[in-house]
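Visitor: make a model of this:
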Amino acid sequence: MFEEIIIAGFGGQGVMSMGQLIAYAGMLEGKGISWLPSYGPEQRGGTANCAVVVSDESVGSPLVTRPSTVIALNNPSFDKFEPKVRPGGLLIINSSLVVRNSERKDIKIIEITATDMANDLGNSRVANMILLGAFLEQTKIVSAESVLESLKKVLSVDKHHLLEINKQALKKGASLVEVGIS
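Guide: A predicted model of the protein is given here:
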C-alpha cells in the first residue's frame, strides 16, 4: 500500500489537522508516513495545503506531485489540484464550497456537501471530518479508530468536549461512501 494525498483549502478549514490525523493514525498503525504542510502568505483565510504519504514501507520523500487522492475544500484548491490527481485516483470535493465540476473520467469523484452537513450537525468546523470520514471509508488507508485516538492527542484537553462531534462527523462521512451517496 502506498497512498499519496493532497488536502487543500482555506486556512482555518482544518486542512492541516486532517493531514496530521492521517499521519498520526498511520504511525499508531506502524506504517511509514510523512506530512508536509504548505501555507499561503496568510494563515487564516489564505490558501493552505498539506501532502501526506502513507505506506507499508518507509517513505522516501514527503513530496507529492501526482497524488493518488486530492481532498479539495474550496474552489482555488480544486482548480490547482484536480488536474494533478493521477489516473485511477480519487478526488473528494466539498461541494458546499466548490462550485465547479470535474470533467475527468479517469478518476473516482466523490462530492459531499460537507459544510452544509456540518452545520446540520451543529458545528460548521467539522466539515473537514466529514470529508475525512469519506476518505477513510473509501481507501481504508488507516482506521477511523486510529484517527479518533490521534484526535485525543492532537486536541488540547480543554477541547476534548469536541471529540464526540468529531466522531459523529467521521461516521457521517463514512456512511455517505457506504451507501454510495455523493
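
Visitor: alpha carbons only for contacts and neighbour counts from here, please
Guide: Will do.

Visitor: what's the neighbour count on the residue nearest to residue 154 when sequence neighbours are not counted?
Guide: The spatially closest residue to residue 154, leaving aside those adjacent along the chain, is residue 21, at 7.8 Å (CA to CA, 6 or more residues apart in numbering). Other residues near residue 21 number 24, with proximity taken as other CA atoms under 10 Å.

Visitor: one more sequence to fold, the one below, so I can look at both together:
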Amino acid sequence: MAQQEIIFAGFGGQGILSMGKFLAYAGMDENMKVTWCPSYGPEMRGGTANCSVILSTDEIGSPVVTSPDTVIVMNRPSFDKFEPTVKPGGLLIMDADLIPDESLRTDIRVIRIPSQTIAQEIGSKTIANMVLLGALVKNTGIVPTEALLKSLKEHGKEKFYAANEKAIQSGMGFTV
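Guide: Take a look at the predicted model:
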C-alpha cells in the first residue's frame, strides 16, 4: 500500500471524528505517515460532520482528499455528498439502517451494513461507528486489526473497550 485516502461522514454525535482518529492512531503505531482532518458545522451534535484520513508509507503531499479510496457514510446527506467522490474501484461502506438508498454506481464496491441494529444488539447504538470501522479494516487491510484494537485501548475510554472490540469484530464479518 502506497497511500489510502478515506472519508468518514455523518451527523455530529455519531462518532465520525472518533473513527478517523482511531484509524489515524493505528496508522501511526504502524509507522505510517498520517493526516487526520476533521470538519463539522457550528451546530456539532446533530449537524453534519466528516473527517478525512490519509495513511501512507510515503510522504503525503496534501491533506486534502477529493477522490477517496474509501468512504464511510452514516446518514443520507453524507451519502448524497460523498458517494459521487469515491474513486472508480473504490469502496463505499454505508449504514443501511439510516440510508435506505442503494448506490447506483457500478464502478465501486459497496457494503451495506445494518450497523445501528448490530450495535443495539451488542448493547448500544453509540458503537455503530465501530461496526463500520471493522468493515473498513477487514475490506481494505489498511492497518492490522491488532493495531486498530491497540489504538482503541490506548486512546479510547477503557469502559467502552469491550463493546467497541465486539462491534469491530462484528463489522469484520461484512465483506464485498
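
Visitor: superposed, what's their TM-score?
Guide: Once superposed, the chains reach a TM-score of 0.97 (TM-score structural alignment, normalised by the length of the second structure), with 175 aligned residues with a CA RMSD of 0.9 Å.

Visitor: aligned partner of the residue nearest to residue 154 of the first structure in the second structure?
Guide: In the second structure, the residue paired with residue 21 of the first structure is residue 22, using TM-score structural alignment.

Visitor: surely residue 6 of the first structure is in a strand?
Guide: Yes - counting by DSSP: H, G, I helix; E, B strand; the rest coil, residue 6 of the first structure is located in a strand.

Visitor: hmm, it is touching residue 66, no?
Guide: No - shown here, residue 6 of the first structure and residue 66 do not form a contact pair, counting by CA atoms under 8 Å, at 9.2 Å.

Visitor: what about residue 36 of the first structure, which SS state?
Guide: Assigned by three-state DSSP, the conformation of residue 36 of the first structure is strand.

Visitor: count the neighbours of the counterpart of residue 167 of the first structure in the second structure for me.
Guide: Superposed on the second structure with TM-score structural alignment, residue 167 of the first structure falls opposite residue 165. By other CA under 10 Å, 19 other residues sit near residue 165 of the second structure.

Visitor: please apply the same query to the one 10 residues further on.
Guide: The local packing of residue 175 of the second structure (other CA under 10 Å) involves 16 other residues.

Visitor: in three-state terms, label it for me.
Guide: Residue 175 of the second structure ends up coil, using three-state DSSP.

Visitor: quick check: closest non-adjacent residue to it.
Guide: residue 139 (6.0 Å).

Visitor: same thing with residue 6 of the second structure?
Guide: residue 70 (4.8 Å).

Visitor: now for that neighbour: which residues touch it?
Guide: 4, 5, 6, 7, 86, 87, 90, 91, 92, 93 (CA atoms under 8 Å, 6 or more residues apart in numbering).

Visitor: try residue 167 of the second structure
Guide: 118, 119, 122, 127, 128, 130, 131, 134.

Visitor: quick one: residue 151 of the second structure and residue 26 touch, right?
Guide: Yes - taking contacts as CA under 8 Å, residue 151 of the second structure lies within contact range of residue 26: 5.2 Å.

Visitor: and these two? Which one has more around it.
Guide: Using other CA under 10 Å as the criterion, residue 151 of the second structure and residue 26 rank with residue 26 on top: 27 against 20.

Visitor: distance of residue 105 of the first structure relative to residue 122 of the first structure?
Guide: In this view, residue 105 of the first structure and residue 122 of the first structure are 35 Å apart by CA to CA, to the nearest Å.

Visitor: repeat that for residue 18 of the first structure.
Guide: 20 Å.

Visitor: swap in residue 93 of the first structure?
Guide: Distance from residue 93 of the first structure to residue 122 of the first structure, by CA to CA: 21 Å.

Visitor: so which of those two has more stuff around it?
Guide: Each of residue 93 of the first structure and residue 122 has its neighbours counted (other CA under 10 Å); residue 93 has more, 29 against 11.

Visitor: for residue 180 of the first structure, see how far away that one is.
Guide: 15 Å.

Visitor: same question for residue 7 of the first structure.
Guide: For residue 7 of the first structure relative to residue 180 of the first structure (CA to CA), the value is 22 Å.
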